[in-house]
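K.L.:
have a look at this fold, sequence not included:
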């Protein structure tokens, strides 16, 4: 049986969601094919936690662990960390150096998708609709009035490298701008000021095995009880999620076409989930997650269920195709 390290935790506030994702993966891996282990990564330590809740330190030199005087090496890494260091390419580069196969996209593509600054610019060059935006670096001189004149109010201020809507603010009045800027800069040295798009928000899960055929899962419509689909809406039940979304056939077909195009342009592998806003029947790309949430409350598992795909079989295909890759 292949020894699979399920890697969870991370360095950001998304770690709590990652633990739930990792647990769901652990519970649904086929025990006839895989021997799964829970690996917890934090800034302080990397550990393997046993079923008896014993902790064993991971040797970062070769990603091994000593248990009962025996060295354990892993055949595969299932990365379930949202945010850094799992979604931004850091772990991918680490496992590439060790020649250990892992789930998802490689270092380069993970790094591009995680950084909104790069991702939006990249996709815009390929004709993907995105909102108007301006990038601001920390300590950079800028004119607030000129920015708001171009972007308009309401607008969003976002850290360039952050997930789960952490650090994001919707600015409804000019006097809210400075606080929103400060909040975003607490998480990142690069931020985005982005125009508000009024329309229907949808979440689109996409996956492929060996990049042979890109498939789109049933689309989810998101109706947030809050001002936008923020962290609370995503993980505290403050949103209504409709899967499959009730969309006109031509709009649904167009979203599927664009979602596949985005996946291909970004040269992704495995699973991803992207958000779009539909404005006057035209989808606008918002952001993409190359390691989507896999907790019981997350959208991606619900989309798999709607498509009639079992978690166990889906994870098996993800692992086997990643090993072949």
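P.N.:
Perfect, thanks for sending it. Not measured: the values here are computed from a predicted model. Numbers count the residues shown, from 1 in each chain.

K.L.:
make it CA atoms for all contacts and neighbour counts henceforth
P.N.:
Fine.

K.L.:
just how off-centre is stretch 257-272 within its chain?
P.N.:
Distance, stretch centre to chain centre, for stretch 257-272: 13 Å (CA atoms, centre = their mean, to the nearest Å).

K.L.:
putting a second one here so we can go through both:
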């Protein structure tokens, strides 16, 4: 009998459509000879399994099952590719823990921590990892323009503290842009992170580990045609992505070693992408951790796998089977 794999996508945030694109990528990567694969779309209107004929079947949240041709289907494994809530912040992980269904991502605690950008960076800072100067602002409190300029300076980035895909992220260059940028961030999250601008080379590095493998993928260099690597750069082609990155072998090794260390410090699971910026003097600065990275055919992880000569099907199988090996 083939294992039944549910690709869990959609979600409740602005990133719903991006997540569905990632689901298409993952569906194409998983070996259909070995696994029976369904996509399950989560949204405000309910949870629905997308069947082979394109029709939808309502998911019973009591046991994560659904009906197909009069037969009850209960997935053996959940591949979570929701960018944002509830799939990136520990909520869905807790649900699957309660049901005893293995899943692809970090556990509840790690997912909740890494979804909180400010807390993650402060935690990793305690291990000697370089981060930008930053501060957290709660929606109910707000902050004055003068305080932002005094504590962080301009230019700076104002971003949702709990979000992804660059929704609500603004590069702020003038005092007049501060409050509108905060409102854009608060539209996505109750907290905003204000982060000092760092000038340098932006990088992305994927990694996954199983019981018998530790794979750090080649690094991608990100050259955005916009002010920064925003939503349009990510998903509308307004960026040049160079894999492997144009780094010296020594710096490449340092970045990959740090990616592996961060994975272990946090106790990550499944595919993770770590983003950095290299500043003057080849200083490696952490930007953020992505525990459900984009998985379209042109996303960073598939690019990096191709550069490494690794088939995405092999990576998917590694991640799935690691949950069933003794």
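P.N.:
Happy to help now that I have it. Because the structure is a prediction, the values reported are computed rather than measured.

K.L.:
overall similarity of the pair, as a TM-score.
P.N.:
Once superposed, the chains reach a TM-score of 0.97 (TM-score structural alignment, normalised by the length of structure 1), with 324 aligned residues with a CA RMSD of 1.3 Å.

K.L.:
can you give me the strands in the stretch 201-326 of structure 2?
P.N.:
201-209, 214-224, 239-242, 272-279, 283-290 (DSSP state E, counting those that start in this stretch).

K.L.:
measure the aligned residue in structure 1 for residue 255 of structure 2 to residue 283 of structure 1 for me?
P.N.:
By TM-score structural alignment, residue 255 of structure 2 lines up with residue 255 in structure 1. As judged by CA to CA, to the nearest Å, residue 255 of structure 1 and residue 283 of structure 1 stand 7 Å apart.

K.L.:
just residue 265 of structure 1 next, same as before
P.N.:
17 Å.

K.L.:
before we move on, what about residue 273 of structure 1?
P.N.:
Counting by CA to CA, the gap from residue 273 of structure 1 to residue 283 of structure 1 is 15 Å.

K.L.:
which residues does the residue of structure 2 most remote from its centre contact?
P.N.:
Residue farthest from the centre of structure 2, counting by CA atoms, centre = their mean, is residue 70 at 36.2 Å. Contacts for residue 70 of structure 2 (CA atoms under 8 Å, 6 or more residues apart in numbering) come out as none.

K.L.:
quick one: the helices in structure 1?
P.N.:
Remark: helices assigned in structure 1 by DSSP state H are 15-28, 90-98, 107-114, 116-125, 144-151, 177-185, 231-235, 249-265, 299-306, 311-324.

K.L.:
including distance to residue 159 of structure 1 and mean neighbour count, could the ones you listed go into a markdown table?
P.N.:
Converted to a markdown table, the helices of structure 1 look like this (distance: least, CA to CA, whole Å; neighbours: other CA atoms under 10 Å):
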| stretch | distance to residue 159 of structure 1 | mean neighbour count |
| --- | --- | --- |
| helix 15-28 | 17 | 20 |
| helix 90-98 | 18 | 16 |
| helix 107-114 | 11 | 21 |
| helix 116-125 | 8 | 17 |
| helix 144-151 | 16 | 14 |
| helix 177-185 | 5 | 18 |
| helix 231-235 | 14 | 17 |
| helix 249-265 | 22 | 16 |
| helix 299-306 | 23 | 20 |
| helix 311-324 | 30 | 17 |
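
K.L.:
can I get these in TSV with distance to residue 168 of structure 1?
P.N.:
As requested, the helices of structure 1 are exported to TSV (distance: least, CA to CA, whole Å):
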stretch	distance to residue 168 of structure 1
helix 15-28	18
helix 90-98	23
helix 107-114	15
helix 116-125	12
helix 144-151	16
helix 177-185	6
helix 231-235	9
helix 249-265	23
helix 299-306	20
helix 311-324	31
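
K.L.:
residue 51 of structure 1: which of those helices is closest?
P.N.:
Relative to residue 51 of structure 1, the nearest member of the helices of structure 1 by CA to CA is helix 15-28, separated by 11.2 Å.

K.L.:
so which elements touch that closest one?
P.N.:
strand 2-9, strand 34-41, helix 311-324 (3 or more CA pairs under 8 Å, 6 or more residues apart in numbering; DSSP states H and E).

K.L.:
ranking the strands of the stretch 201-326 of structure 2 by burial, who's on top?
P.N.:
With neighbours taken as mean count of other CA atoms under 10 Å, these reach their highest mean count in strand 201-209, at a mean of 23.

K.L.:
average distance between that strand and structure 1?
P.N.:
Here the mean offset of strand 201-209 of structure 2 against structure 1 after fitting is 0.7 Å, by mean CA distance after the TM-score superposition for structure 1.

K.L.:
tell me the angle that strand makes with strand 214-224.
P.N.:
Calculated by axes from the mean of the first three to the mean of the last three CA atoms, to 10 degrees, strand 201-209 of structure 2 forms an angle of 160 degrees with strand 214-224.

K.L.:
what's stretch 295-311 of structure 1 in contact with?
P.N.:
Residues from elsewhere that reach stretch 295-311 of structure 1 (CA under 8 Å, 6+ apart): 17-18, 20-24, 28, 203, 205, 217-220, 234-235, 241, 243-244, 273, 292-294.

K.L.:
aligned to residue 269 of structure 2, what sits in structure 1?
P.N.:
In structure 1, residue 269 of structure 2 lands on residue 269 (TM-score structural alignment).
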